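mind folding the following:
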Amino acid sequence: MSPEEAPARRRGRPTGSRAGAPETREAILAAARSEFAARGYAKASIRGIARTAGVDPALVHHHFGTKEKLFGAALEFTFAPALVVPEILEGGPEGVGERLARRFLSTWEVPEVRERLIAVMRSALTEDAAAAMLREFVSRELLLRIAAQLDVPEPHLRAELAASHMVGMAVLRYVLQVEPLASADPEELVGLVAPALQRYLTER
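I've put the predicted structure just below:
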C-alpha cells in the first residue's frame, strides 16, 4: 500500500473487532459527556472526544455519525427514556405527576448519574444548540410520549410545560445550587412539584 492510499483507508468504515464492540461505544459516550461538560457543545470536537476515548475519530463517526447525533446519544444514554416512560405510565393518569417528579429527582440524587446530567446541563447553559437539543429531547422522548399516552388535548404544549418545570428545577438545584432549593429534601420537592406536573399532563 502506498502512503497516498493510507489516509483514504483510515477515513473509511472501521474494521476489526473493536469497531463494533459495546465497550467502545460506551467509552465514546463517556468521553463525549466529559468533553461537552469541559468545553461546551460548540468547542467540543469529534477529534477531541476520540482522543479522550482512546480511539480513532473514524470510530466516533462509525458509531454516531455527527457531533449533534453524539450529543443526542449522550442524552439518551443518560436519561434512558425507554425504561422511564413505562414506569411512569404504570397505574394510569392517577398519580402520574408524583411518579414523574419522584423518578426525576431520584435519578438526579444518584451521584454518578448526577455527574453525567450536570455535564449535559452545563453544555446546555452555555450553548444555544445544546440547549435546544436538551429541550427537544426531554420534551419529545420523555414527556411527549407520556402526554400522548394520557390522551389529553395539546400534548406537545403540555409536554413542553412539564419539561420547562423539570429542567428549570434541575438547573437551579443541581447546577447552580441555589438555596434553599439545593438543600431541600427530595420528598418535600416531590410534594410541591407533583401537583403542577399532574395538572400539565392530565387536566383537560
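
hey, let's count contacts and neighbours off CA atoms from now on
Fine.

biggest helix in this protein, by residue count?
helix 22-43 (DSSP state H).

got the contact list for that one?
18, 44, 48-50, 52-53, 60, 63, 70-71, 73-74, 116, 118-120, 122-124, 126-127, 129-130 (C-alpha atoms under 8 Å, 6 or more residues apart in numbering).

and this one, please, so the two structures can be compared:
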Amino acid sequence: MTAGRSGRRPGSSGARAAILEAAKKRFSEHGFDRTSIRAVAGDAGVDPALVHHYFGSKRQLFAAVVELPIDPEVVMEVFGAVPLDQLGATMVRILVTLWDSELGSAAVAVLRTLVAGTDPGLARSFFVEVALERVRSRIATASDDGSGRVALVASQMLGVLVARKVVELEPLASMPVEAVVAAVGPTVQRYLTGELG
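This next block holds a predicted model:
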C-alpha cells in the first residue's frame, strides 16, 4: 500500500483561500516569527510546496493576508542597504512617496484596516515583525535591542500618514515630499540612532 500524496488539494481554487484563511489565523495568534509555512500548510490541509507555489516566501504570504499592494521585501531591501545615518530620511521619503503614488490609496486602506480592525495581533505582527524588523535588527546594540526605537518610528510615521492622508491636515496634506522629509526625517533619525532623553 502506498501513501497518498499530500500536495495540491482537489479543487485547487479552494486551496488558495484555505491557505489565506489558515495564514491569517496563524499570524494573528502566533505572530510572524512563530508562524511557519509548514504550520499554515498543515492548517489548510495542503502540502507546504503549494503555499510556496501560490505565495512564494512567508513575507509574501503575510503581504497577501493583509492585502498589501506591494511586496514589503522591496522596501525592506532599500531600508537594509541605505547608510545608517540616512535611514530616517530614506524611510520618510519612501513611505510618503508610496502613500502619494497610485498604490497609495490601497496602501492607506490596508493600514486603516490594520489599525482600526478588530485584530490587534495582525496589526502588531505587521508593524513589529514585518514592516520594522529589518530596521530594528540594523539599529540594535548590546544594550538596546531597538524595539522601543522602532515603536517610536512607527508612531511618527502613522501620525504623518493619518494627518496627510486620512484627516488631510493642511499644510501637511499638500506639502511636497521633500519638505516632509526635511521636517520629519531628522526626528525619525533621532528615534533610530540618537539620544532618546
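
and the longest helix of structure 1, which stretch of structure 2?
Per the alignment by TM-score structural alignment, helix 22-43 of structure 1 matches no residues in structure 2.

buried sites along that helix?
24-25, 27-37, 40-41 (16 or more other C-alpha atoms under 10 Å).

off-centre distance for that helix?
The chain centroid and the centroid of helix 22-43 of structure 1 are separated by 12 Å under C-alpha atoms, centre = their mean, to the nearest Å.

what's the angle from the helix or strand where Gly72 of structure 1 lies to helix 22-43?
Using DSSP states H and E, Gly72 of structure 1 falls within helix 67-79. Orientation of helix 67-79 of structure 1 against helix 22-43 (axes from the mean of the first three to the mean of the last three C-alpha atoms, to 10 degrees) gives an angle of 120 degrees.

most centrally placed residue in structure 2?
Residue closest to the average C-alpha location in structure 2 (C-alpha atoms, centre = their mean): Ala131, at 3.4 Å.

for the helix holding Gly72 of structure 1, packing partners?
Packing partners of helix 67-79 of structure 1 (3 or more C-alpha pairs under 8 Å, 6 or more residues apart in numbering; DSSP states H and E): helix 22-43, helix 111-126, helix 128-137.

could these go into CSV alongside distance to Arg102 of structure 1?
Rendered in CSV, the data for the helices and strands packed on helix 67-79 of structure 1 read as follows (distance: least, C-alpha to C-alpha, whole Å):
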stretch, distance to Arg102 of structure 1
helix 22-43, 25
helix 111-126, 15
helix 128-137, 20
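
which residues touch the helix holding Gly72 of structure 1?
Contacts of helix 67-79 of structure 1 (C-alpha under 8 Å, 6+ apart): 29, 32-33, 45-46, 64, 113, 116-117, 120, 130, 133-134, 137.

out of the residues you listed, which end up buried?
29, 32-33, 45-46, 64, 116-117, 120, 130, 133-134, 137.

nearest to Glu160 of structure 1, of the residues you listed?
Phe137 (10.5 Å; C-alpha to C-alpha).

residue contacts, the closest one?
Contacts of Phe137 of structure 1 by C-alpha under 8 Å, 6+ apart are 72, 75-76.
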